[in-house]
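Student: The sequence and its predicted three-dimensional model are supplied below.
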Amino acid sequence: MLSAAGLSADEEAAYRLLVRTSGAAPAELAEEAGVTDEAAQLVLGSLLAKGLARVVPGEPDRFTAVAPDVALAARLHRRQEEVDRARQAVEQLTGEYLAHARRREAAQLIEVLTSRAALREQLRLMQDNARKEVVSLCRAGHVVMTSQENLEELAALRRGVGFRVLYERALLEEPGMLVNLAEGIELGEEARSLPALPVRMIIADGELGVLPLVQHTGGLTQLTAALVRPSSLLEALKALFESLWERATPVGRAMPGSPLDADHRYLLSLLLAGVPDKSIATQLKVSQRTVQRRITHLMERAGAQTRMQLAWHAARENWL
C-alpha cells in the first residue's frame, strides 16, 4: 500500500512493525518478519536513509519509527510533483507528436479501432486522463459495456471532471439504468434526454473523440470505431453535441432555486423525458401506483389538469 511513497514490501513491513512498537532491534525485526539478521539490518538501514526511522536515543542498537504524517506526507508530495511533471511532459510530447503527424500525413488525424477490446481500452483511457470535461451521446443497447460497467466515469466525477451526458430515451428504460443515472447525477453529472440520437459518441476535453463507424453490427460485421484527434471533423462532432444538448430535456435530482425536492424533480425530469410510468416504477423499485400518486401530487401543486399542462407549468416556473 505504501509503494506510492517509494517503499518496497520489506521496507513497508519493517516500518509497520516500528510504528506498532516503541522500538525494535534488528534481531527482533528478523524474528518477526522471518528473515535473516543481515536482511533486517539492511532494511532498517534503508528506512534510516529514507528518513522513516531513527535510532532510539541512548540505545544505538534499537530503532523507532518517524511519525507517518511527517515521514510519508513529504515523500508522497514529492511523488505527486514528479507525476505532475511527467504528465506535463507527456502532454507536451503528445502535442509535438500530433503536430509532426499532421505534417506527415493527414490520415493520422483519424485512427480506426477494429475490436471491442481496443475500443473499451480507449474509452477507459479517455475518461481516466480527462481533466476538464467529457461529453457523450449514449444510445440504447451497449456496444462494448453497459453504463453500469463504466466505473471510469464515476472515478473521474469524484476527482472533479465535468460530465455532460445525453441519453436516448429507450436507454433510460433499460433495467438498472435509472439507479445508475441517479448515482452519476449525485456525483455531479449533468444529464439530458432526447427521444432518439443519431450516433454514439464521446469527446474528452474537446481534444479527442470516439464514435463507432457501424451503428448496428448485428453480430455479422466487425466492430469498427474512429478515434478522432483535433480537426474540422472533431469540431463538427462537438457542434453536433451542442446542438442536440440545447434541444434535450434535463434529467436531474436538484437545482438551485427549484421549489421541488430532489426526488420530485428527478421524477418530473424522467416523466418529461418520456420514460413510461412502468419503467420508472420498476427501476426505482416502487409501485406504479406510487409513481402515479407522486405525479398527481405534482399536477395538483401546479394546478394542472393534464401532464402536458404540468410540463408547461414546470418550464414556466423553472422547476427543471
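Tutor: Done, it's in.
Student: For the rest of this, base every contact and every neighbour count on C-alpha atoms.
Tutor: Will do.
Student: roughly how far apart are Val83 and Trp245?
Tutor: For Val83, the distance to Trp245 equals 35 Å [C-alpha to C-alpha, to the nearest Å].
Student: neighbour count winner among those two?
Tutor: Between Val83 and Trp245, counted using other C-alpha atoms under 10 Å, Trp245 has the larger neighbour count: 21 against 12.
Student: Quick check: which element contains that one?
Tutor: Using DSSP states H and E, Trp245 maps to helix 232-247.
Student: Next one for the comparison:
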Amino acid sequence: MLQALGLSADESRVYHLLAGSGRSRIDRVGQSLGMSGGQLDGILVGLADKGLVTVTDDLPPQLIPAPPDIAGETLLLSRMQELQSAKAVLRQLTKAYRKASGAESLEDIAEVVPEGTLAQRYEQMQRRACQEVLRFDTAPYLVDEDLNTAELAQLTSGVHYRAVYDRAAMASAGAQGEMRQYAEAGEQARVLGRLPVKLLIVDRSIALVALRTDGAGPPGAVVQIHEGALLDALTALFELVWASALPLGHGTPAMSGKGELSATEIQLLLLLLSGLTDDAIARQLNVGKRTVNRRIRDLMDLAGASSRLQLGWQASERGWVTTSDVHTLQAGGPR
C-alpha cells in the first residue's frame, strides 16, 4: 500500500479507490468501502492535507483525486527529506553513544561491541547493506542460529555476498547444507586453509572484526570498524585472500580429498609436483605427451586453476596430494 509515503491504511484504501474510479461522490465512496460518514470525513481531511484529494462544494460533495505521479512524487520527496533529517539526528546520536561508551578518542576508528549485543549487531549490519557484504567465515561464531537468515533475505533483495570459508569451519556438522542454501540464493564462495580473523564488511563503509578462536570457544573482543584507513586495509585484506582462495562451485564437494581423483590422476600430480617435464611424465605413465597436457588441463579446470603453479597449490589445499607424498616419490618410493 502507500503507508511508506505517510498514509494510514484507511487513507491508502480510499485513495486507491479514487485513483481507479476518478471523480466520485462521497457517499458512494463510503458505501463501496463500508465506511461511515464520520469515519470517512476524518480520512478525507488527512488526504486533503497531503494534497491527494480535493472535496468539491457540490451537493452532494464529490471527491477529485490528484494525479498519483504528481501528488505522490511530492509526498515521496517530503518523506526523503524527513529520512535525511532523521539520518542526521542518528549521526549525532551515534557520536553521543560513542562518547558515553568511553570511545570518544577512537570514535573515528573503532568501537568495542558489548558481548550481549553481538548477535543483534551482526544481523543489523547485514540488513543495512545496500550493495555488497564481504565476510570471512570462521570461529568465533557471533550467532547461535544454524542459518544466517539475514544473509538469505539480503541475497533475495539483490545484495551481493562474497564469502571465504575456513576449511575447518566447513567440516563442522551441517556446514555443507547451509553453504548450499547460500549458494542457491546467490552467494559467491571460496575456501582457504586457515583464515586469520572473523570479518564482516558491509558496503565497504563499516566492518565487524573478531580474532579467530579454535574449536567452539566463545568470541573475545569484537570490534566495529568505521570508515577510514583501517577499514580500507581490511577490505584490501579480504580482496587478497579472495584472490588466493579456492573457488567453490555449486555442487562441488567442499572437502574434495583424494577420493575425487583416480589413481592415475594422483600419480600425474605427484610427478608434476616433483618437477618432472611433460616428456618425462609421459614416459613414466606410458602415454603420449599430448595426453599428459590434456590431463593436466582437465585437472586445472577441475581445481579452477589458471596456471600449473596454482594447480599445485590447490591440489595441496584440496588434499589431493600431500608434501609427504611428493617426498616419498622423489625418494624413489612407491609409484
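Tutor: Thanks, I have it. This is a predicted model, so every value here is computed, not measured.
Student: follow-up on the earlier one: list the contacts of the helix holding Trp245 of structure 1.
Tutor: By C-alpha atoms under 8 Å, 6 or more residues apart in numbering, the list of residues contacting helix 232-247 of structure 1 from outside reads Val135, Ser136, Leu137, Leu166, Arg192, Leu194, Ile203, Gly206, Glu207, Leu208, Gly209, Val228.
Student: and what of stretch 30-49 of structure 2?
Tutor: With C-alpha under 8 Å, 6+ apart as the criterion, stretch 30-49 of structure 2 contacts Leu7, Asp10, Glu11, Val14, Tyr15, Asp27, Val53, Thr54, Val55.
Student: List the buried residues for that stretch?
Tutor: For stretch 30-49 of structure 2, a neighbour-count test (16 or more other C-alpha atoms under 10 Å) marks Gly30, Met35, Leu40, Ile43, Leu44, Leu47 as buried.
Student: Just to check, Leu142 of structure 2 is in contact with Gly220?
Tutor: No - judged on C-alpha atoms under 8 Å, Leu142 of structure 2 makes no contact with Gly220 at a distance of 10.2 Å.
Student: Show me where the stretch 101-250 of structure 2 has its helices.
Tutor: Here the stretch 101-250 of structure 2 has its helices, by DSSP state H, counting those that start in this stretch, at 118-127, 149-156, 167-170, 175-185, 229-244.
Student: Output those helices in TSV, with distance to Ala66 of structure 2 appended to each entry.
Tutor: Formatted as TSV, those follow (distance: least, C-alpha to C-alpha, whole Å):
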stretch	distance to Ala66 of structure 2
helix 118-127	35
helix 149-156	35
helix 167-170	57
helix 175-185	41
helix 229-244	48
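Student: Can you tell me which of those helices is nearest to Ala110 of structure 2?
Tutor: Nearest to Ala110 of structure 2 among those is helix 229-244 (8.9 Å), distances taken as C-alpha to C-alpha.
Student: got the contact list for the corresponding residue of structure 2 for Thr249 of structure 1?
Tutor: The alignment partner of Thr249 of structure 1 in structure 2, by TM-score structural alignment, is Leu246. Neighbouring residues of Leu246 of structure 2 by C-alpha under 8 Å, 6+ apart: Arg190, Val191, Leu192, Ala303, Gly304, Gln314.
Student: Let's have those in TSV, adding neighbour count.
Tutor: Converted to TSV, the contacts of Leu246 of structure 2 look like this (neighbours: other C-alpha atoms under 10 Å):
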residue	neighbour count
Arg190	22
Val191	27
Leu192	20
Ala303	21
Gly304	16
Gln314	22
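Student: overlap between the residues you listed and structure 1?
Tutor: Of the contacts of Leu246 of structure 2, the ones still in contact in structure 1 (both residues aligned by TM-score structural alignment, their matches' C-alpha atoms under 8 Å) are Arg190, Val191, Leu192.
Student: those strands in structure 2, which residues are they?
Tutor: Secondary structure of structure 2 by DSSP state E: the strands cover 24-25, 53-55, 62-65, 110-112, 132-137, 160-166, 188-192, 197-202, 206-211, 222-226, 246-247.
Student: okay if I get those as JSON lines plus distance to Glu260 of structure 2?
Tutor: As requested, the strands of structure 2 are arranged in JSON lines below (distance: least, C-alpha to C-alpha, whole Å):
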{"stretch": "strand 24-25", "distance to Glu260 of structure 2": "72"}
{"stretch": "strand 53-55", "distance to Glu260 of structure 2": "69"}
{"stretch": "strand 62-65", "distance to Glu260 of structure 2": "68"}
{"stretch": "strand 110-112", "distance to Glu260 of structure 2": "44"}
{"stretch": "strand 132-137", "distance to Glu260 of structure 2": "25"}
{"stretch": "strand 160-166", "distance to Glu260 of structure 2": "20"}
{"stretch": "strand 188-192", "distance to Glu260 of structure 2": "17"}
{"stretch": "strand 197-202", "distance to Glu260 of structure 2": "30"}
{"stretch": "strand 206-211", "distance to Glu260 of structure 2": "33"}
{"stretch": "strand 222-226", "distance to Glu260 of structure 2": "39"}
{"stretch": "strand 246-247", "distance to Glu260 of structure 2": "16"}
